[in-house]
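Undergrad: fold the following and give me the result.
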Amino acid sequence: MAKTAMDLVQAAKAAIQEVSVSQAQQMLREDSIALDVREPVEFEAGHIADARHIPRGLLEFMVGNHPDFQDKTRSIVVYCKSGGRAALATATLQQLGYSNVVNVIGGYDAWQAGS
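TA: Model (predicted):
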C-alpha cells in the first residue's frame, strides 16, 4: 500500500526529537542554529532572526556545502510553516549524520503565536 505525505511525516516524527517554541528559543540563545526549510517566498515574508535558509527540496544537496553546517554535532533547530516539512528535514539531517537536530512543534506559525 502506498504511503501518503502525512504517513511520511508521522514516520519522521516518530524518529526525531521535537521541541516547543520556548525550548527552541532557549536553544537559540545558547548558540544553536535556526534552519528554515520553507520556500524562498515564505522566508522573505518573515523568519526567525539569524535563521539560515535552505528550502526542504534542496536540503540534501546544499547543507553539506553550507559553511554553517560543517560541524555535524552543532545544535540545529529546524522549522517550516507548521512542522511537517521540518520533521522530514530533521529526519533527513539525522540520516546525513547530524547528531543534534530538533524540530519546532508547530513551526513558524507557533513561533509567531508564542513570541
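
Undergrad: C-alpha from now on. contacts and neighbour counts both.
TA: Fine.

Undergrad: hey, where'd the helices end up in this protein?
TA: In the chain, the helices defined using DSSP state H lie at 5-15, 21-29, 40-45, 59-62, 84-95, 107-114.

Undergrad: and the fourth one, how far out from the chain middle?
TA: Meaning helix 59-62. Centroid displacement of helix 59-62 relative to its chain, using C-alpha atoms, centre = their mean, to the nearest Å, is 13 Å.

Undergrad: here is a second sequence; please produce its structure as well for comparison:
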Amino acid sequence: MDLQQKQWAEQLAEDPAAVILDVRTDAEVEEGMIPNAKQMDIYNSAAFIENVKQLDTSKNYYVYCRSGGRSAQACAILRSLGVENAYNLMGGFENWEGDKTV
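TA: Alright, predicted model coming up:
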C-alpha cells in the first residue's frame, strides 16, 4: 500500500509491530537513513529474496528507497512472499522530512 509521508510516519509511530526497511544501495545509505531502518538492497536481488523469506510475516513493514519506485516494487515482492502488511513511502528518502541518521 502506498502512503504519503505524513500518513506513513503517523502509522509507523503508532505501530508496535513495525519494521522499517531501507531498500537502497550501500552508497545511498551512506547519505543517511531513517532511524532504526534495516537495509536490504533490492538491487542485490538474490540476497533480497533470501532476506525477505527470513522476515516475520506477522510484522508490519514500512519500506522506502530514494524516491518511491524500488520500495513499491519491494512491497510487491514482500506480499508475493507472504508478508501481508507492507507500506511504501511515496516520495522516498529524498522527500523525507523526519529524523535521519548519518
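
Undergrad: need the TM-score from the superposition.
TA: The TM-score (TM-score structural alignment, normalised by the length of structure 2) is 0.83; 93 aligned residues with a C-alpha RMSD of 1.3 Å.

Undergrad: so which of the helices of structure 1 comes closest to residue 72 of structure 1?
TA: Closest of the helices of structure 1 to residue 72 of structure 1 is helix 84-95, at 9.1 Å (criterion: C-alpha to C-alpha).

Undergrad: okay, the helices of structure 1, which one's buried deepest?
TA: Mean neighbours per residue, mean count of other C-alpha atoms under 10 Å, is largest over these for helix 84-95, with a mean of 23.

Undergrad: residue closest to the middle of structure 1?
TA: residue 78 (1.8 Å; C-alpha atoms, centre = their mean).

Undergrad: residue in structure 2 paired with that residue?
TA: Under the alignment (TM-score structural alignment), residue 78 of structure 1 maps onto residue 63 of structure 2.

Undergrad: any chance of CSV for the helices of structure 1, columns distance to residue 52 of structure 1?
TA: Below are the helices of structure 1 laid out as CSV (distance: least, C-alpha to C-alpha, whole Å):
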stretch, distance to residue 52 of structure 1
helix 5-15, 22
helix 21-29, 12
helix 40-45, 10
helix 59-62, 12
helix 84-95, 13
helix 107-114, 14
